[in-house]
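Trainee: just to be clear, the model below is a prediction. Sequence and coordinates:
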Amino acid sequence: MTAEASTEIRDSRKTGSPGATAPVWARLRFEAAASAAEEPTLASLLNAAILTHDHLQDALSYYLAQKLSSTEMNALQIREIFEDAYESDPGLAKAAERDMSAVMERDPACRSFLQPFLFFKGFQALQTHRLAHWLWNEGRDTLAFFFQSRSSELFNVDIHPAAQIGSGVMLDHATGIVIGETAVVGDDCSILQGVTLGGTGKEFEDRHPKIGNGVLVSVGAKVLGNIKIGDGALIGAGSVVLKEVAPECTVAGVPAKPVSGPCMGAAKQMEQNFFNEGHE
């Protein structure tokens, strides 16, 4: 992609120009075409992954299948499964659009929609989970576990296919993220690398955290047990959370405790220096 095109795309996020509201798929195709012209060595990849397709879900079905294929299941078989999922549930593609927009809005290292689509394993792992979750809800448990296993092997992100995850979610860097079977993650959350949403004990039923909307769970945090994390909360890096967290509350430490004032919009702001001035 040319420097001018990249700058235009980044600036549109801030200025509210028409480009800022362009459909995700239209902008992704524009970026792919510009990058193919700028970097001919990637033209074949960009054409196969994006430019030959009519819709985002078609491109995702193709590209994720290429990523997840193995000796056990080839790319064509996986693509057919994913196409069936997207056709049966249009909400999957809408969630992918919101997830991609979330990365673009919150990650200062993200220069274009091409990055999460082609290169960010957090986005790819999340879309794989959404498809595995669809299979789980269809009663196809074994196939759902297959894709969970492949995602864990490939992306180092382990999300049980039964876990419920809202849209507009960013898994930043994503390495080492673990989300358990009965976990629930709300809309517009940001979850960073090394996070565990885990259970406690050996209870078979509800045993994992319930994360509200707009929550930021920072690097290496562990949230354990069937506890509720309120909307807009911020979990500090390296924290171990064993008790419920009130909405808009910031907690940190081992075990985690409230440490400062409200954290409005924590997930979107990505602000992790949450101590008040003079706080020690």
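Mentor: Alright, I've got the coordinates. Residues are numbered from 1 along each chain as shown.

Trainee: going by C-alpha atoms from here, please, whenever you check contacts or count neighbours.
Mentor: Will do.

Trainee: which SS class is the nearest residue to Asn137 once chain neighbours are set aside?
Mentor: Nearest non-adjacent residue to Asn137, counting by C-alpha to C-alpha, 6 or more residues apart in numbering: Ala162, 7.8 Å away. Three-state call for Ala162 (DSSP: H, G, I helix; E, B strand; the rest coil): coil.

Trainee: enumerate every residue touching Ala162.
Mentor: Residues near Ala162 by C-alpha atoms under 8 Å, 6 or more residues apart in numbering: 133, 136-137, 181-182.

Trainee: one more to weigh against that first structure:
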Amino acid sequence: MNAAVNDLWLAMTSEAREYGRNEPVLASFYHASILNHANFADALSFHIASKVGCDSVPAMLIRDVFSEAFVSDPSIVNSAAMDIRAHFDRDPACDHYGMPFLYFKGFQAIQAYRIAHWLWTQNRESLALFLQNRIASVFDVDIHPAAVIGCGVMVDHATGLVIGETAVVGNNVSMLHSVTLGGCGSGPGPRHPHIRDGVLISAGAKVLGNIVVGEGAKIAAGSVVLNTVAPHATVAGVPAKQVGVLSVDLPALNMDQYINDDA
């Protein structure tokens, strides 16, 4: 476990002890989800597997798959820690590190997707697709396991999020509920958007086709984006048009969704 993950884990265990003392009804929940585990990876595998397990494929079998993935690719655990910090830093409603881990389905869905993606890269496509289906059923988030998603990602609320097969999402991206990164066409090759680092995609936005949304761009709520977006541009409307240029480098970090303040 690297230092950043270890520091996060120490903070989460300290929080869990405090909140368990303050709310005895939840003490066993905090113990089972966090305090009963030796490290962040063990807790993560237990908690997310318990969400996506079902009668036909029990949570303990899925947890074994998670643990296998973490050993094979430790960056999955590091990315999860960065995602938690993204929620803590960007969401004013998130006032302790355990909140995304325990309660935020956007965070939980992305971590389950990361395992599905690892399975896809290992040519275990049937299990990857099974996890995709469970993620969609449990969290109302549909991410194709072949999609590529970076780290430091915050998906706030998350209900109705769709990310297609050939989509690529960079690092430090923020998205809200009902965002679609959708395809255009049915032929071979890339059909979905490439979202560069630091992009903010507001609620209900639809980004369609093999286009690029440049680094640090902002997409206004409810927009339908059909063409490439320049870096640090603000776009809005149906179809979306450029309405401004951002004065900040990475709008995903400050979550400012207004468009009138952009020059």
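Mentor: Perfect, thanks for sending it. Everything quoted here is computed from the prediction, not taken from an experiment.

Trainee: filter the contacts of Ala162 of structure 1 to the buried ones?
Mentor: Buried subset of these (neighbour count, 16 or more other C-alpha atoms under 10 Å): 133, 136, 181-182.

Trainee: in helices only, show me the residues you listed.
Mentor: Applying DSSP state H to those, the entries found in helices are 133, 136.

Trainee: of the buried ones among the contacts of Ala162 of structure 1, which is the nearest to Ala48 of structure 1?
Mentor: Nearest to Ala48 of structure 1 among the buried ones among the contacts of Ala162 of structure 1 is His133, at 26.3 Å by C-alpha to C-alpha.

Trainee: give me the aligned partner of the closest one over in structure 2.
Mentor: Superposed on structure 2 with TM-score structural alignment, His133 of structure 1 falls opposite His117.

Trainee: list the contacts of its match.
Mentor: Contacts for His117 of structure 2 (C-alpha under 8 Å, 6+ apart) come out as 128, 145-148.

Trainee: can you give me the strands in the stretch 51-200 of structure 1?
Mentor: Remark: strands assigned in the stretch 51-200 of structure 1 by DSSP state E, counting those that start in this stretch are 157-159, 164-165, 170-172, 177-179, 184-185, 190-192, 196-198.

Trainee: now those as CSV including distance to Gly253 of structure 1 and mean neighbour count?
Mentor: Putting those into CSV (distance: least, C-alpha to C-alpha, whole Å; neighbours: other C-alpha atoms under 10 Å) gives the following:
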stretch, distance to Gly253 of structure 1, mean neighbour count
strand 157-159, 24, 27
strand 164-165, 26, 20
strand 170-172, 21, 25
strand 177-179, 19, 24
strand 184-185, 22, 22
strand 190-192, 17, 26
strand 196-198, 15, 23
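
Trainee: which among the ones you listed is found nearest to Phe275 of structure 1?
Mentor: Phe275 of structure 1 lies closest to strand 190-192 among these, at 19.3 Å (C-alpha to C-alpha).

Trainee: which outside residues touch that closest one?
Mentor: Under C-alpha under 8 Å, 6+ apart, the answer for strand 190-192 of structure 1 is 169-174, 177, 214-220, 267-268, 270.

Trainee: what about it, how far off from structure 2?
Mentor: On superposition with structure 2, the mean distance recorded for strand 190-192 of structure 1 (mean C-alpha distance after the TM-score superposition for structure 1) is 0.4 Å.

Trainee: okay, that strand sits on what stretch of structure 2?
Mentor: Mapped onto structure 2 using TM-score structural alignment, strand 190-192 of structure 1 spans residues 174-176.

Trainee: now do stretch 73-86 of structure 1
Mentor: Under TM-score structural alignment, the match for stretch 73-86 of structure 1 is residues 57-70.

Trainee: give me the buried positions along the matching stretch.
Mentor: For stretch 57-70 of structure 2, a neighbour-count test (16+ other C-alpha under 10 Å) marks 59, 62-63, 65-67, 69-70 as buried.

Trainee: need the residues you listed in TSV with distance to Asn260 of structure 2, can you?
Mentor: Listed next are the buried residues of stretch 57-70 of structure 2 as TSV, based on distance: C-alpha to C-alpha, whole Å:
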residue	distance to Asn260 of structure 2
Ala59	48
Ile62	47
Arg63	47
Val65	47
Phe66	44
Ser67	47
Ala69	45
Phe70	44
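
Trainee: ok, which of the strands of the stretch 51-200 of structure 1 comes nearest Arg27 of structure 1?
Mentor: That would be strand 170-172 among the strands of the stretch 51-200 of structure 1, by C-alpha to C-alpha, at 19.1 Å.

Trainee: for the closest one, name the packing helices and strands.
Mentor: Here strand 170-172 of structure 1 touches helix 91-106, helix 121-137, strand 190-192, going by 3 or more C-alpha pairs under 8 Å, 6 or more residues apart in numbering; DSSP states H and E.

Trainee: can you do 6 Å?
Mentor: strand 190-192 (3 or more C-alpha pairs under 6 Å, 6 or more residues apart in numbering; DSSP states H and E).

Trainee: which one of the buried residues of stretch 57-70 of structure 2 is nearest Ala4 of structure 2?
Mentor: Phe70 (16.2 Å).

Trainee: please identify which pair of the contacts of His117 of structure 2 lies farthest apart.
Mentor: Farthest apart among the contacts of His117 of structure 2 by C-alpha to C-alpha are Ala128 and Val148. That separation is 13.6 Å.

Trainee: of the strands of the stretch 51-200 of structure 1, which approaches His53 of structure 1 most closely?
Mentor: strand 170-172 (24.7 Å).

Trainee: re earlier: now check the residue nearest to Asn137 of structure 1 against structure 2: what is it aligned to?
Mentor: By TM-score structural alignment, Ala162 of structure 1 lines up with Ala146 in structure 2.

Trainee: one more: Ala174 of structure 1?
Mentor: Checking with TM-score structural alignment, Ala174 of structure 1 has Ala158 as its match.

Trainee: how many neighbours does its match have?
Mentor: By the criterion of other C-alpha atoms under 10 Å, Ala158 of structure 2 has 25 neighbours.

Trainee: before we move on, which element is Tyr19 of structure 2 in?
Mentor: Assigned by DSSP states H and E, Tyr19 of structure 2 falls within helix 3-22.
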